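Asks: Return a 3D structure for these sequence lines:
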Amino acid sequence: MTTVCLSANTLYYPEGGGHRWVYLNWALGLLAAGCDVFWLEGVDPATSDDDVRWLVERLAADIAPYGLEDRIALWSYADDGDDYDAPAGRPMEGILDADLLLNFAYGMPDRVVQRFRHSALIDIDPGLLQLWLSRGELTVAPHDVWFTTGETVASGSSSIPDTGRMWIYTPPAVCVDAWPVHCAPDQGPYSTLTHWWDDEVFWDGESRDNSKRVSFRPYLGLPREAGIALEIACDLPEDDEDVSLLRANGWRVSSGVAVAGSASAYQQYIRASRGEFACVKPSCLWFANAWVSDRTLCYLATGRPAVVQHTGASSVLPDRSGLLRFRTPQEAAALLNEAESDYDRHSREARALVEAHFDARGVAMSVLERALP
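Replies: As a prediction, the model looks like this:
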């Protein structure tokens, strides 16, 4: 049996149910592929033992339904972290003979990566990670294999900076068994979950806002133009002026933590939706990275059509079949109505798309074949 240590990055964001699912889908795919799986998290040395125990308890509660609660191990960011005596989880020493470190934590120190026999990094920020690396804004330890979830990163057919690494494309993953088709509510909204703000990025000679706020503003009038209920679950406080602006234009706005503060709540929120409507970070458009969100895959797996912003030419992503990709507000309104007018077909095609290209078991097996000698 192949043993894989999956290094996630969720410990300090216990209220991020959707963020937890990014890594949980991969872990479940590895399990379905017949692997023995351990869940690794990095610990800031400034965190007290009591806080570490509480954070691990929150993580364990989220992944317990899938039998992973006793598979957690911790490593430390401290310079002398090799001697870290974790107050919770398994000791690292017991899992260092794993066949593969599958690493999503860009900041994992070289001394930790090198303790494993084989290592592979998964890039889930295609375009941005390469930009950070090319400018020296981020240092990532050497890995044996470099995977990316951006199609055009690996193809070299975009403006994404060259980092001197050989990037291999892998689709993002969704565990279709954990996300079965679920009957959609007739009156449910087309929803999405997002962070509203993000950092500025220096690109093409200028500093640019890379927030979802910028992306959604051209679509403020969409609920009325399309005549379809749209909802955003985000991290804005109730009294924020953007909440008032969204609601004044017909949007429903809810708290992301309130509706998706755990892995199970996140799943329930998506099931209560009729579909997804989402804009991407502006950087996805600058880079044309042909990326699709793991969140969108969860909607699709559940049989929810997803109307999302176009991120570039793709050999995998359709434009009007379960996944409907728009470039303008007018096109977004038309595609929302197209999804509604032939809902059952788009629902079937949504599920078929993830089964064909994003099923976590198949994705995991493909990664293992390329990452292990």
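
Asks: Only C-alpha atoms from now on, for both contacts and neighbour counts.
Replies: Noted.

Asks: Using the three-state scheme, assign residue 277.
Replies: Using DSSP: H, G, I helix; E, B strand; the rest coil, the three-state assignment for residue 277 comes out as strand.

Asks: Could you find the closest non-adjacent residue to it?
Replies: residue 307 (4.8 Å; C-alpha to C-alpha, 6 or more residues apart in numbering).

Asks: what helix or strand is the one you found on?
Replies: Counting by DSSP states H and E, the secondary-structure element that holds residue 307 is strand 306-309.

Asks: before we move on, what about residue 355?
Replies: When elements are defined using DSSP H and E, residue 355 is found to belong to helix 343-357.

Asks: list the buried ones in that helix?
Replies: Within helix 343-357, the residues that qualify as buried by neighbour count (16 or more other C-alpha atoms under 10 Å) are 343, 346, 347, 348, 349, 350, 351, 352, 353, 354, 355, 357.

Asks: just curious, which of the residues you listed is nearest to residue 20?
Replies: Nearest to residue 20, judged by C-alpha to C-alpha, of the buried residues of helix 343-357 is residue 354 at 19.3 Å.

Asks: here's the other one to compare against:
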Amino acid sequence: MKKLRIIVSGYIGLFPSGGVTWDYIQYPLGLHLLGHDVYYIEDTMQYSRFQSEGKSWDDSSDSIQYLKETMEKFGLGDRWAYKDVASGKWFGIADARRNDIFKTADVFLNISESIWMRDEYLDIPVRILLDSDPMFTQVQYWNDYEPEKSREIINKRFSNYSHLFSFGENINAGDCSIPTYGLKWQVTRQPVCLDYWQQTTGSPDICKLSSVMNWSTREKMIYQGEEWGQKDVEFEKFIDLPAKFHGVLFELLVTDSSKKLERQRLTEAGWVIRDPLQLVRNTDEYQAYIESSCAEFSVAKETYVKSNSGWFSCRSACYLAMGRPVITQDTKWSRYLPSGNGLFAFNDTAGALQALQEITADYKKHALAARKIAEDYFDSYTVLNEMISCL
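Replies: All right, here's what the predicted structure looks like:
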């Protein structure tokens, strides 16, 4: 295998939290473990979202420090750079070395369109857009009233890349609503660095089903005269699940940036609602929280479900890697991943209840199967090698 110089982008500094960090760190970490010369560059052109008490809104020092500590923890302490939009300064890799990396890089991997496409990135021979948010990525700039102008804007965005990859594994199927604009979309899935996710034996004392989620991160999109929404829309269908299955604890760590969460209503329905910003602030806390759970129960964004995207969660892949069974709403991912042993797809309450019954009846069996699915389908060595081989 040829050793490549690869630049990876992400949101580790912008959103300093355990789950987001694992979403992005497993790319530079996984590619580094494969022997490639990898650098993480965060150049989002966005102001930091989190400041500790007493710091001003344009102070990025907390984000920079979090990113520095994270990269050092994973042995990448000399392989990161952060562009602070407020001051215009770079942090991390020194200027001369960073500029040399830009000039000599073989591959540029823009995850979630997180990086600002400057000329130095456009000059890199292989430029990959990794669509982690299928359907949103393709239509977020669409305007039903100006279709021709919308196509022009969207095609210009995608023309910045030599390769397009998507977490929407069903994107090329006839029943998928995601517009491809006649472009070649290759499918991929989340890499998990399995050596960092050791399966724990046994089950927690309390049978807790959990998940970590955003309630709603944006207003509904409009595409082709239809609304395309977030998780809050799908969750309504399953809000009464705790009342129908006793003997387990249903807990959610919910970020509510939209301020639309009706906390009391969910609590009265039997859900325990907690704050992820207090419980999963870093990678260790995130892993500890998953380990404290028996399994995951989660819904998907309405847009993923309605479009038949085939999307599967990075978070769910981490539950599987920890040997925690997963019950998650089907987006047509069950066409590409096994369902029924350790991992369960559901479309309605009856399907969710059936999965709960099977997991609680033979927990050890499903815990072992969960880890096996992670090894077979999400191992970073396999996932990232397959991506590189497509370039």
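
Asks: What does the TM-score come to for these two?
Replies: The TM-score (TM-score structural alignment, normalised by the length of structure 1) is 0.89; 364 aligned residues with a C-alpha RMSD of 2.6 Å.

Asks: re the thing from before, now the buried residues of helix 343-357 of structure 1 as TSV including distance to residue 146 of structure 1?
Replies: Formatted as TSV, the buried residues of helix 343-357 of structure 1 follow (distance: C-alpha to C-alpha, whole Å):
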residue	distance to residue 146 of structure 1
343	38
346	34
347	34
348	33
349	31
350	29
351	29
352	28
353	25
354	23
355	24
357	20
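
Asks: I'd like to know which of these is nearest to residue 87 of structure 1.
Replies: Using C-alpha to C-alpha, residue 354 comes nearest to residue 87 of structure 1 of the buried residues of helix 343-357 of structure 1, at 39.0 Å.

Asks: that older thread, contact partners of the strand holding residue 307 of structure 1?
Replies: With C-alpha atoms under 8 Å, 6 or more residues apart in numbering as the contact definition, strand 306-309 of structure 1 has outside contacts at 275-280, 296, 299-300, 322-327, 332, 335-336, 350.

Asks: circling back: alignment lookup: the residue nearest to residue 277 of structure 1 to structure 2.
Replies: Per TM-score structural alignment, the equivalent position to residue 307 of structure 1 in structure 2 is residue 327.

Asks: Check residue 190 of structure 1 too.
Replies: The pairwise alignment with structure 2 assigns residue 190 of structure 1 to residue 209, based on TM-score structural alignment.

Asks: Show me where the stretch 201-350 of structure 1 has its helices.
Replies: When secondary structure is read from DSSP state H, counting those that start in this stretch, the stretch 201-350 of structure 1 shows helices at 212-216, 222-226, 241-248, 256-260, 263-271, 282-287, 294-301, 329-341, 343-357.

Asks: and residue 18 of structure 1, which of those is closest to it?
Replies: helix 263-271 (5.8 Å).

Asks: in structure 1, which strand has the most residues?
Replies: As assigned by DSSP state E, the longest strand anywhere in structure 1 is strand 36-43.

Asks: Quick one: average offset of that one versus structure 2, please.
Replies: For strand 36-43 of structure 1, the mean distance to aligned residues of structure 2 following superposition is 1.4 Å (mean C-alpha distance after the TM-score superposition for structure 1).

Asks: picking up where we left off before, mean shift between the helix holding residue 355 of structure 1 and structure 2?
Replies: Mean deviation for helix 343-357 of structure 1: 1.1 Å (mean C-alpha distance after the TM-score superposition for structure 1).

Asks: Give the aligned range of that helix in structure 2.
Replies: Under the criterion TM-score structural alignment, helix 343-357 of structure 1 matches residues 363-377.

Asks: so who does the residue mapped onto residue 235 of structure 1 from structure 2 touch?
Replies: Under the alignment defined by TM-score structural alignment, residue 235 of structure 1 is paired with residue 255 of structure 2. Residues near residue 255 of structure 2 by C-alpha under 8 Å, 6+ apart: 213, 214, 215, 275, 276, 277.

Asks: of those, buried ones?
Replies: Members of the contacts of residue 255 of structure 2 that pass the buried threshold by neighbour count (16+ other C-alpha under 10 Å) are listed as 213, 214, 215, 276.

Asks: so the last one makes contact with residue 256?
Replies: No. The pair residue 276 of structure 2 / residue 256 is not scored as a contact, 10.1 Å apart, by C-alpha atoms under 8 Å.

Asks: re earlier: nearest to residue 147 of structure 1, of the buried residues of helix 343-357 of structure 1?
Replies: Minimum distance to residue 147 of structure 1 across the buried residues of helix 343-357 of structure 1 is 16.2 Å, recorded for residue 357 (C-alpha to C-alpha).

Asks: Just the buried subset of the contacts of strand 306-309 of structure 1, please.
Replies: Buried residues within those, defined by neighbour count using 16+ other C-alpha under 10 Å: 275-280, 296, 299-300, 322-326, 332, 335-336, 350.

Asks: Could you count how many residues lie near the residue mapped onto residue 264 of structure 2 from structure 1?
Replies: Superposed on structure 1 with TM-score structural alignment, residue 264 of structure 2 falls opposite residue 244. A count of nearby residues for residue 244 of structure 1, using other C-alpha atoms under 10 Å, gives 14.

Asks: Could you measure from residue 244 of structure 1 over to residue 251 of structure 1?
Replies: With the distance defined as C-alpha to C-alpha, to the nearest Å, residue 244 of structure 1 ends up 9 Å from residue 251 of structure 1.
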